[in-house]
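Peer 1: Provided below for reference: sequence and predicted model.
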Amino acid sequence: MKNHVHDTPSPTHSDAEVTQLLRDAGQRVTKLRVAVYRTLLDAEQPLSHPEVQQRLESSIASPVDRVSLYRNLEWLVDIGLAHRITADDRVWRFSARRLEQSNQHPHFHCVSCGQVFCLPESPVSTPTLPKDYSVIEMELVVNGVCAHCGKNKTPD
């Protein structure tokens, strides 16, 4: 699948801002943690592990160990500063938790280009669970074709 979002966006969050966000969350600050979290904060949509790695390597102009990167992405999810979603392509994508979004919001996955986008809040009811069950997280992914791919579709 083709990815039509090739450009690495200019950082909009400074290292100082990201460092403070991590400290406010009571976390130990490292150079890689700051770089990974800033990459997610600056992204316009959830990113896969390779997309995060590519953006990091182009911004810091040096290779990033993929295992260290994965551990840092998982760490951000574990402490609640990021969330991880999957679409029908079974690729995990990560995005920073936005203050304006609840922990659970829908996503759109374009089956043509593979991009995943956060969607605005919309009411989704929690299914009725058996007695003594509790919801920790609920994921809703809408699969379809994005506007970019829809415009570029050739007529049959």
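Peer 2: Cool, got the structure.
Peer 1: switch to C-alpha atoms for all contacts and neighbour counts from now on
Peer 2: Noted.
Peer 1: List of residues touching stretch 123-141?
Peer 2: 85-87, 104-109 (Cα atoms under 8 Å, 6 or more residues apart in numbering).
Peer 1: another structure for you, compare them:
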Amino acid sequence: MIKELENKLKQKDIRPTAMRLLVLEALTSQEAAISLSDLEKAFEKSDRVTLFRTLKTFQENGLVHSIDDGNGAPKYALCEEGCECNIERDLHVHFHCRVCSETFCLPKYKIPEINLPTNLKSEEANLVVKGVCGKCTG
């Protein structure tokens, strides 16, 4: 498992430090996106700044993407295999459960291309569907 995580980091040109491996392992084990606060709770003895920098490094290198689900703090989820975080190709819908507050990536549901006026250049887009997840309705 550690070798797989190291390889995943190396593929994205990220040096595999002990903390980065631990954070990647935590993200890999999550079904839902995770906030910095949630990650901090999982790593009680870790420095918040180190965790934040790790997430930012992952984001800058296309390993994770951030999600603004309207709760005031971004959440982070692993990018799907082959994702380049390209606004024209890789953007997908997210689902936020208003009961349990979990946010899920729905990579099979792509955000449709929006043709902006020529004087505008898009840099990011975010589509969050809010409702109740299957875990909370059942």
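Peer 2: Nice, thanks for sending it over. Note that the structure is a prediction, hence the values are computed from the model and not measured.
Peer 1: Which members of the contacts of stretch 123-141 of the first structure occur in helices, if any?
Peer 2: Counting by DSSP state H, none of the members of those fall within helices.
Peer 1: okay, among those, which ones form the most distant pair?
Peer 2: Using Cα to Cα, the two most remote members of those are Gln104 and His109, lying 15.9 Å apart.
Peer 1: about what we covered before: output the contacts of stretch 123-141 of the first structure as TSV; include the columns distance to Cys118 of the first structure and neighbour count.
Peer 2: Converted to TSV, the contacts of stretch 123-141 of the first structure look like this (distance: Cα to Cα, whole Å; neighbours: other Cα atoms under 10 Å):
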residue	distance to Cys118 of the first structure	neighbour count
Ile85	10	19
Thr86	12	18
Ala87	12	21
Gln104	10	16
His105	7	17
Pro106	6	18
His107	5	21
Phe108	6	19
His109	9	21
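Peer 1: if I read this right, Leu24 of the second structure contacts Leu5, doesn't it?
Peer 2: Yes - Leu24 of the second structure lies in contact with Leu5 (Cα atoms under 8 Å); the separation is 7.0 Å.
Peer 1: If you count surrounding residues, which of the two has more?
Peer 2: Shown here are Leu24 of the second structure and Leu5; by other Cα atoms under 10 Å, Leu24 has more neighbours (23 against 17).
Peer 1: Need the counterpart of that one in the first structure.
Peer 2: Counting by TM-score structural alignment, Leu24 of the second structure lines up with Tyr37 in the first structure.
Peer 1: Equivalent analysis for Pro117 of the second structure, please.
Peer 2: Pro117 of the second structure maps onto Pro130 in the first structure, by TM-score structural alignment.
Peer 1: what kind of secondary structure is its match in?
Peer 2: coil (DSSP: H, G, I helix; E, B strand; the rest coil).
Peer 1: What number of residues are in the vicinity of it?
Peer 2: 7.
Peer 1: which residue numbers in the first structure go with whichever helix in the second structure runs longest?
Peer 2: Taking DSSP H as the criterion, the second structure has its longest helix at helix 48-60. Per the alignment by TM-score structural alignment, helix 48-60 of the second structure matches residues 66-78 in the first structure.
Peer 1: buried ones in that stretch?
Peer 2: 69-70, 72-74, 76-77 (16 or more other Cα atoms under 10 Å).
Peer 1: Ok, stretch 126-138 of the second structure next?
Peer 2: Under 16+ other Cα under 10 Å, the buried positions of stretch 126-138 of the second structure are 128, 130, 132-133.
Peer 1: Also stretch 81-100 of the first structure?
Peer 2: 81-87, 93-97.
Peer 1: I'd like the residues you listed as JSON lines, with distance to Glu57 of the first structure appended.
Peer 2: Listed next are the buried residues of stretch 81-100 of the first structure as JSON lines, based on distance: Cα to Cα, whole Å:
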{"residue": "Leu81", "distance to Glu57 of the first structure": "22"}
{"residue": "Ala82", "distance to Glu57 of the first structure": "20"}
{"residue": "His83", "distance to Glu57 of the first structure": "22"}
{"residue": "Arg84", "distance to Glu57 of the first structure": "21"}
{"residue": "Ile85", "distance to Glu57 of the first structure": "23"}
{"residue": "Thr86", "distance to Glu57 of the first structure": "24"}
{"residue": "Ala87", "distance to Glu57 of the first structure": "25"}
{"residue": "Arg93", "distance to Glu57 of the first structure": "18"}
{"residue": "Phe94", "distance to Glu57 of the first structure": "17"}
{"residue": "Ser95", "distance to Glu57 of the first structure": "18"}
{"residue": "Ala96", "distance to Glu57 of the first structure": "19"}
{"residue": "Arg97", "distance to Glu57 of the first structure": "23"}
